[in-house]
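Asker: this one's sequence-less:
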């Protein structure tokens, strides 16, 4: 059985991804910062819960010991962060969001790499955003070009680059990033135009790739996303 860990999985796209992968036969660990919410989600879905705060070294290390052997890591935990104007942009308000969205991904990946390395089919899926695509941000035909999410866009662009570098450094792994799209969750106050099932679709697909599958790529529901 494939063992999968999903960070930030007690709600939203993470929760739906866990639901779909459990239905596909995965043994899923629900990673959640809040123990009570994580346990409630695991009970509802039939998965297992583990306390995991991606910003805390001790929490991540303890989670790695609890989970043990692992085949698939889905770095899903994320926060929207501030939306300053160009004149308001300042490093300090950006730091907490970078700690979750970018540095948290590195912290979790580092802790679980030794376990993933022992898997016959190691997979990492990094949940990113089209707002981190330089191509889309500069394409007048793309809706992403009409927004200026300075901090969030920069963090997700960092996730995209990390994904490429991890894939090059770990050729035996399948490592990709996925843009769920504009999905109705707490993350955007349920203003998204997609259902969570639609938002989780590409994450679930990339979580199940085999050794012959893509690596170092950027995908959404429709297929390949330009960098």
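Answerer: Structure received. Given the structure is predicted, the values throughout are model-derived calculations rather than measurements. Residues are numbered from 1 along each chain as shown.

Asker: switch to C-alpha atoms for all contacts and neighbour counts from now on
Answerer: Fine.

Asker: can you map out the helices along this protein?
Answerer: With DSSP state H as the criterion, the chain has helices at 12-23, 35-45, 57-67, 91-98, 104-116, 134-137, 150-169, 196-207.

Asker: could you dump these into TSV and include mean neighbour count and distance to residue 4?
Answerer: Listed next are these as TSV, based on neighbours: other Cα atoms under 10 Å; distance: least, Cα to Cα, whole Å:
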stretch	mean neighbour count	distance to residue 4
helix 12-23	22	8
helix 35-45	18	13
helix 57-67	17	9
helix 91-98	15	24
helix 104-116	19	10
helix 134-137	18	30
helix 150-169	20	18
helix 196-207	22	9
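
Asker: right, and those helices - which one's nearest residue 127?
Answerer: Of all the helices of the chain, helix 196-207 sits nearest to residue 127, with 7.4 Å by Cα to Cα.

Asker: what sits up against the closest one?
Answerer: The contact list for helix 196-207 (Cα atoms under 8 Å, 6 or more residues apart in numbering) reads 12-14, 16-17, 20-21, 72, 74, 123-125, 127, 176, 178-185, 219-221.

Asker: ok, structure two:
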């Protein structure tokens, strides 16, 4: 990753509201960046893979920013570069493994908590002052239905997403009276190029089996639509929680498959 301290802070336009999207190099993050740009936001597309960010930025007129949400220095550099912020989409996250608790890989658990939970807290804490300087703000946390339900083999991811859900609900209570809206978007099965591939450590066959026989899993653009809906409501409207699943999925562990 490019060292944020070695790069000059980008110059952001003053005519458009700023939306920061973490984990913007692929999947839901990239789709959300594209959709918010189409909605009139100037997007700061933040992630570790700068080459992908630069390609995305050139397509949609965004500002790419190298970001590791688990690193205090990296997040501080982002906050310094974004003096005013209208929307923050905490999308950086992910799942690792599908082990039962008795065989838990604690390194995987640690990484999931560091990125999904502490990463969201770190970036939110850093950018809240920028929202207040702007005069209003909107924090959108991309969680999961695993933050509300559990399934065998998913304890580590579910625990992290339950924690992220708790942080979201608490933040709304703590910011009551401030001009900052808080939204949680909890997707079910979303087929993206990398989510399951990363979860299963690059095992393409196992990753593809996740979606086998499912006629129409969600795609990243479905979640981007939900983000756009929430952040474009009138300023007095706060969409607290959106749970989105494909019609084939009733719960994390109950999915209709044709084969």
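Answerer: On my side now, so go ahead. Remember, predicted model here, so these are calculated numbers, not experimental data.

Asker: TM value for the aligned chains?
Answerer: Between these two chains, after superposing, the TM-score reads 0.86 (TM-score structural alignment, normalised by the length of structure 1); 211 aligned residues with a Cα RMSD of 1.8 Å.

Asker: need the helices of structure 1 in JSON lines with distance to residue 189 of structure 1, can you?
Answerer: Output for the helices of structure 1, formatted as JSON lines (distance: least, Cα to Cα, whole Å):
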{"stretch": "helix 12-23", "distance to residue 189 of structure 1": "11"}
{"stretch": "helix 35-45", "distance to residue 189 of structure 1": "19"}
{"stretch": "helix 57-67", "distance to residue 189 of structure 1": "28"}
{"stretch": "helix 91-98", "distance to residue 189 of structure 1": "17"}
{"stretch": "helix 104-116", "distance to residue 189 of structure 1": "23"}
{"stretch": "helix 134-137", "distance to residue 189 of structure 1": "23"}
{"stretch": "helix 150-169", "distance to residue 189 of structure 1": "16"}
{"stretch": "helix 196-207", "distance to residue 189 of structure 1": "13"}
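
Asker: distance check, residue 169 of structure 2 against residue 140 of structure 2.
Answerer: 12 Å (Cα to Cα, to the nearest Å).

Asker: thought residue 220 of structure 1 was touching residue 178?
Answerer: Yes: counting by Cα atoms under 8 Å, residue 220 of structure 1 touches residue 178, with 5.6 Å between them.

Asker: of these two, which one has the most company?
Answerer: In this view residue 220 of structure 1 and residue 178 are compared by other Cα atoms under 10 Å, and residue 178 has more residues nearby, 29 against 22.

Asker: how much space separates the closest residue in space to residue 52 of structure 2 that isn't next to it in sequence from residue 90 of structure 2?
Answerer: Nearest residue to residue 52 of structure 2, sequence neighbours excluded (Cα to Cα, 6 or more residues apart in numbering): residue 25, at 5.4 Å. Residue 25 of structure 2 is 13 Å from residue 90 of structure 2, where distance means Cα to Cα.

Asker: go on, residue 53 of structure 2?
Answerer: Note on residue 53 of structure 2: its distance to residue 90 of structure 2, by Cα to Cα, is 16 Å.

Asker: please apply the same query to residue 127 of structure 2.
Answerer: Taking Cα to Cα, one finds residue 127 of structure 2 at 11 Å from residue 90 of structure 2.

Asker: now do residue 180 of structure 2
Answerer: Residue 180 of structure 2 is 15 Å from residue 90 of structure 2, where distance means Cα to Cα.

Asker: neighbour-wise, which of the two wins?
Answerer: Taking other Cα under 10 Å, residue 180 of structure 2 and residue 90 do not tie; residue 90 has more neighbours (26 against 22).

Asker: which residues touch the closest residue to residue 67 of structure 2 other than its chain neighbours?
Answerer: Closest residue to residue 67 of structure 2 apart from its sequence neighbours, by Cα to Cα, 6+ apart: residue 47 at 4.7 Å. Residues counted as contacts of residue 47 of structure 2 (Cα under 8 Å, 6+ apart) are 22-25, 53, 65-68, 92.

Asker: across to structure 1, which of the residues you listed hold up?
Answerer: Shared with structure 1 under both residues aligned by TM-score structural alignment, their matches' Cα atoms under 8 Å, the contacts from the contacts of residue 47 of structure 2 are 22-25, 53, 65-68.

Asker: I'd like those laid out as JSON lines, including distance to residue 198 of structure 2.
Answerer: What follows is these, written out as JSON lines (distance: Cα to Cα, whole Å):
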{"residue": "22", "distance to residue 198 of structure 2": "17"}
{"residue": "23", "distance to residue 198 of structure 2": "14"}
{"residue": "24", "distance to residue 198 of structure 2": "16"}
{"residue": "25", "distance to residue 198 of structure 2": "14"}
{"residue": "53", "distance to residue 198 of structure 2": "19"}
{"residue": "65", "distance to residue 198 of structure 2": "22"}
{"residue": "66", "distance to residue 198 of structure 2": "20"}
{"residue": "67", "distance to residue 198 of structure 2": "19"}
{"residue": "68", "distance to residue 198 of structure 2": "17"}
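
Asker: most widely separated two among those residues?
Answerer: Across those, the longest distance by Cα to Cα is 13.2 Å; it joins 53 and 68.

Asker: still on that earlier bit, can you find the partner of the residue nearest to residue 67 of structure 2 in structure 1?
Answerer: Counting by TM-score structural alignment, residue 47 of structure 2 corresponds to residue 32 in structure 1.

Asker: quick revisit: now do the same for the residue nearest to residue 52 of structure 2: its match in structure 1.
Answerer: Using TM-score structural alignment, the equivalent of residue 25 of structure 2 in structure 1 is residue 10.

Asker: also residue 89 of structure 2?
Answerer: Match for residue 89 of structure 2 (TM-score structural alignment): residue 74.

Asker: against residue 208 of structure 1, how distant is its match?
Answerer: Applying Cα to Cα, the value for residue 74 of structure 1 to residue 208 of structure 1 is 11 Å.

Asker: for residue 220 of structure 1, same thing?
Answerer: Counting by Cα to Cα, the gap from residue 220 of structure 1 to residue 208 of structure 1 is 15 Å.

Asker: for the nearest residue to residue 132 of structure 1 once chain neighbours are set aside, give me its contacts.
Answerer: Leaving aside its chain neighbours, residue 132 of structure 1 sits nearest to residue 157 (4.1 Å; criterion: Cα to Cα, 6+ apart). Contacts for residue 157 of structure 1 were tallied using Cα under 8 Å, 6+ apart; they are 131-134.
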